[in-house]
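Sequence first, then the predicted structure:
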Amino acid sequence: MGTIIDRPRRDGTVAYMAQIAVQREGRSHRESKTFDRRPAAAAWVKKREAELSKPGALALAQHGKRLATLGDAIDSYLAESKKKIGRTKTQVLRAIKADDIADIACADITSQDLVAYAGRLGAERAPATVANYLSHLRAVFAIAQPAWGYPLDEKAMADAFKVTKRLGVTGKSKARDRRPTLDELDRLLKHFEAGRRKRPRMMPMAAIVAFALYSSRREEEITKILWTDLDVAGRRVLVRDMKDPEAKDGNDVWCELHEEALRIALAQPRNQAEIFPYNHRTVSANMTRACAILNIVDLHFHDLRHEGVSRLLEMGRTIPQAASVSGHRNWSSMKRYAHLRQTGDKYAGWVWLDRLAPEISKPTHAALAKT
């Protein structure tokens, strides 16, 4: 609570001493500052109370930057980042805060501390997961000093990455090569359609699975597509917030949409702004649950994207042509598909396409393109 005290001076003028006292999280802190004008004193009180209400601010005010901990730096990063921080990154940083390393003063953290922390993580997690933890923490190290004055050493983090990689504590995740068989897809889609016959209001998982396969889209991307994002005449779709290592939010990309995917999209009811107005996590959960019920082992929804890209290359499409559908910007990320050879379309004549999306005539196409 802030107060302002009038202090008469010998020359007859009045000084205004602003005082604030804060008690929070077991800490007590007081500050005072003198001003020549009451409005300036009131403005300072308001400003400092707002500043001290932020995570980690009391520690900084009491002990200075050098004694602020890594946990304080993480708090500032989470509280003051204007860019949207993903759910996974937020969870990881909060998990790091729960470890003893978060209690070490920023100025005292060494590469050895970071390597030791990675070792603790590695006792229960895969090298790729440990690397993700350090990568998210690296983002805090990158801006802590220039943004807030926390003396975190970026070189210590770089050295820790080098050491943990050499020791095998961190590493890249293995590229999945799991592809669904036609039999597995048939069983899945029969399961989903049987569920809809019992409960017609259920989400059309069969259509979503088929659309994912033909469009090579991720589940979150699918559930964000608006009817206005569909360019029927141009046979393309605007993919909103496409996943990107640098910036996901606002990364809207036009991708080619082949006939099969377009048919499935146009077969959906137009009763909401989105073509598939559902929660992407529910889509993924439904897939996982169905695979468990049907005893389909190690098949994830994301594997449909891999299947879609593989299909295009097996049909004779070039990597750039496949990338125009999948949205891959870096062709090097498609090296995993380099071994594929043209073998034809295993989905030619697939009965589920006609079941889920009756073929659209050219006049209908033209009419839809004008809407």
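Looks like it came in fine.

Could you use CA atoms for every contact and neighbour count after this?
Will do.

so what does the host helix or strand of Thr364 touch, helix or strand wise?
Element membership for Thr364, per DSSP states H and E: helix 362-370. When contacts are defined as 3 or more C-alpha pairs under 8 Å, 6 or more residues apart in numbering; DSSP states H and E, helix 362-370 packs onto no helix or strand at all.

Go ahead and name everything in contact with it.
Under the contact criterion C-alpha atoms under 8 Å, 6 or more residues apart in numbering, helix 362-370 has outside partners Asp231, Val232, Ala233.

nearest residue to the first one other than its sequence neighbours?
Once its chain neighbours are removed from consideration, Asp231 has its nearest residue in Val237; the separation is 5.9 Å (C-alpha to C-alpha, 6 or more residues apart in numbering).

who touches the strand or helix carrying that neighbour?
Using DSSP H and E, Val237 maps to strand 236-239. Residues from elsewhere that reach strand 236-239, judged by C-alpha under 8 Å, 6+ apart: 221, 224-225, 229-231, 252-258.

Pull the distance from the next helix or strand after that strand to the chain's centre.
Moving toward the C-terminus from strand 236-239, the next helix or strand (DSSP H and E) is strand 253-256. Centre-to-centre, strand 253-256 and its host chain are 20 Å apart (C-alpha atoms, centre = their mean, to the nearest Å).

Past strand 253-256, which element shows up next along the chain?
helix 259-266.

list the helices and strands that following helix packs on?
Looks like helix 259-266 contacts helix 205-215, helix 351-356 (3+ C-alpha pairs under 8 Å, 6+ apart).

at 6 Å instead, please
helix 205-215 (3 or more C-alpha pairs under 6 Å, 6 or more residues apart in numbering; DSSP states H and E).

okay, the angle between the helix it packs on and helix 259-266?
Here the directions of helix 205-215 and helix 259-266 differ by 140 degrees (axes from the mean of the first three to the mean of the last three C-alpha atoms, to 10 degrees).

Give the buried residues for helix 205-215.
Of the residues in helix 205-215, Met205, Ala206, Ala207, Ile208, Val209, Ala210, Phe211, Ala212, Leu213, Tyr214, Ser215 count as buried by neighbour count, 16 or more other C-alpha atoms under 10 Å.

Quick check: next helix or strand after it?
Note on helix 205-215: by DSSP H and E, the next helix or strand toward the C-terminus is helix 219-224.

distance between that next one and the chain's centre?
For helix 219-224, the gap between its own C-alpha mean and the chain's C-alpha mean amounts to 13 Å (C-alpha atoms, centre = their mean).

okay, pairing it with this:
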Amino acid sequence: MAYISQRGAYWRAEVRKRGHKPIYRTFDTKQQAREWAQRIEAEISIGIFVDRSEAERTTLGDALDRYAREIVPTKRYPGQERTRIARWKKNDLAWRPLAVLRGTDFAKYRDARRAAGRAENTIRLELQIISHLFEIARKEWGFETLMNPLKNIRKPSGSRARDRRLLPGEFEALRSRLAASLNPWAAPAFELAIETSLRQGTLFILRWEWIKLPARMIEFPPEARGAENKGVPARLPLTRRAVDVLRALTALWQRDRLTNPELCRFGPVNVDLGELTGPVFGTTCNAVLLVWKRVVKSDNGFPNLRWHDLRHEAASRLFEKGLHPLEVASVTGHRSMQMLKRYTHLNPADLLVKLG
């Protein structure tokens, strides 16, 4: 049964039906309240009614808070997800109920971010978290009737594939400038990035316990291997040059311990006994990247070169050594041949010898 009552300047409609909790809503006119009540009663009678009141009360900001509590801790990079959530909560859309958000709202957000100069991949990831939130709300939070408005808009295509490799002479110039910096770990990190093809996140968490120099192998524990196409192989073979760089790093650790016996910030390294423990680098990823950016962006620098381009350089060099694609993938950790192809940029001039 429906009950219509006036509350000040508004009209309140309430529908009560056996087996259902009371449903109510406020309207500007009595006619609107009566029509809504009749529709709800009809939907309950024929068994198609789904309560939307929760979606109408829950704002995007409230849903983001719940998403941060329940879903984000299960993500591989929860810190990045929390940063995106914090950015969304500053947006005006965070104050609006989930039920009233439309695709046009997010299309306007997409266009505004583009106008602000944000990268396509950045915008894609920001929209992706909201799309996943709507799917979780619909499937697991009881909002069955809630439509995902992001399915109705054109998504950014993501980052463009890069093909930047080191030009002739750039390797030597970069190594020289990095070695001349105040951070003695920058140049070895640069060389190891190319010799191992490791991403910066994995490179800077390397530990001596994982490295078997006599066997020329790095054995990654399960928790350090990553997942999906961003993983690393369980055992990574090392080039002879990589071994030489690692041996030089042990000498660097020994020098620092002699000049600073209290050095313990990055863990113990017992070089005297030949037992190496702790991190490989006595610095942070951020410290090396700051040096890198100063060198790359300086006068007579290296235009359009990024640290991640070193991984492209590494993959391309492995092919140039004559390795089979499966052998290259076993080093780079790529689990998709399509992605491995994206990281490989061979010099057409080097193919002339093979072509004859």
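Yep, it's here. Just so it is clear, the model here is predicted, and its values are computed rather than measured.

quick one: TM-score?
Once the chains are laid over each other, their TM-score by TM-score structural alignment, normalised by the length of the second structure reads 0.67; 268 aligned residues with a C-alpha RMSD of 2.8 Å.

So which of the contacts of helix 362-370 of the first structure are in strands?
Asp231 (DSSP state E).

Counting neighbours, which of the contacts of helix 362-370 of the first structure end up buried?
Asp231, Val232.

Closest one of the contacts of helix 362-370 of the first structure to Lys198 of the first structure?
Ranked by distance to Lys198 of the first structure (C-alpha to C-alpha), the contacts of helix 362-370 of the first structure are led by Val232 at 32.7 Å.

Now do the contacts for Trp11 of the second structure.
If you count contacts by C-alpha atoms under 6 Å, 6 or more residues apart in numbering, Trp11 of the second structure has them with Ser5, Thr26, Phe27, Thr29, Lys30.

and it, that one's in a strand?
Yes. Under DSSP: H, G, I helix; E, B strand; the rest coil, Trp11 of the second structure sits within a strand.

For Phe106 of the second structure, see how far away the closest residue to it other than its chain neighbours is.
The shortest distance from Trp11 of the second structure to any residue other than its chain neighbours is 5.1 Å, reached at Phe27 (C-alpha to C-alpha, 6+ apart). Per C-alpha to C-alpha, to the nearest Å, Phe27 of the second structure is found 27 Å from Phe106 of the second structure.

How about Ile218 of the second structure?
According to C-alpha to C-alpha, Ile218 of the second structure and Phe106 of the second structure sit 45 Å apart.

same check, this time on Gln254 of the second structure
55 Å.

Could you do Ala94 of the second structure as well?
To Phe106 of the second structure, Ala94 of the second structure is 12 Å away according to C-alpha to C-alpha.

For the second structure, which segments count as strands?
2-7, 10-17, 20-27, 211-212, 217-219, 235-237.

May I see the buried residues of stretch 191-199 of the first structure?
Buried residues in stretch 191-199 of the first structure (16+ other C-alpha under 10 Å): His191, Phe192, Glu193, Gly195, Arg196.

Grab the nearest non-local neighbour of the third one.
The shortest distance from Glu193 of the first structure to any residue that is not its chain neighbour, by C-alpha to C-alpha, 6+ apart, is 6.5 Å, and that residue is Ala206.

which position in the second structure aligns with that neighbour?
In the second structure, the residue paired with Ala206 of the first structure is Ala187, using TM-score structural alignment.

residues in the first structure matched by stretch 85-97 of the second structure, start to end?
Against the first structure, stretch 85-97 of the second structure falls on residues 93-105 (TM-score structural alignment).

Pull out the buried residues from the matching stretch.
With burial defined by 16+ other C-alpha under 10 Å, the residues of stretch 93-105 of the first structure counted as buried are Leu93, Arg94, Ile96, Lys97, Ile101, Ala102, Ile104, Ala105.

which among those gets closest to Leu312 of the first structure?
Using C-alpha to C-alpha, Leu93 comes nearest to Leu312 of the first structure of these, at 38.7 Å.

separation between that closest one and Lys224 of the first structure?
As judged by C-alpha to C-alpha, Leu93 of the first structure and Lys224 of the first structure stand 27 Å apart.

hmm, back to that, so can I have a markdown table of the contacts of strand 236-239 of the first structure showing distance to Ala147 of the first structure?
Formatted as a markdown table, these follow (distance: C-alpha to C-alpha, whole Å):
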| residue | distance to Ala147 of the first structure |
| --- | --- |
| Glu221 | 33 |
| Lys224 | 34 |
| Ile225 | 36 |
| Asp229 | 38 |
| Leu230 | 41 |
| Asp231 | 43 |
| Asp252 | 29 |
| Val253 | 32 |
| Trp254 | 35 |
| Cys255 | 37 |
| Glu256 | 41 |
| Leu257 | 43 |
| His258 | 46 |
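
Buried among those residues? Make that a PyMOL selection.
In PyMOL, a selection of the buried entries from these looks like this (16+ other C-alpha under 10 Å):
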select buried, resi 221+224+225+229+230+231+254+255+256+257
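
Just the closest of the contacts of strand 236-239 of the first structure to Asp298 of the first structure, please.
Nearest member of those to Asp298 of the first structure, counting by C-alpha to C-alpha, is Glu221, at 22.2 Å.

List the residues that contact the aligned residue in the second structure for that closest one.
Matched to the second structure by TM-score structural alignment, Glu221 of the first structure sits across from Thr202. Going by C-alpha under 6 Å, 6+ apart, Thr202 of the second structure touches no other residue.

can we see that at 8 Å?
Ala224.
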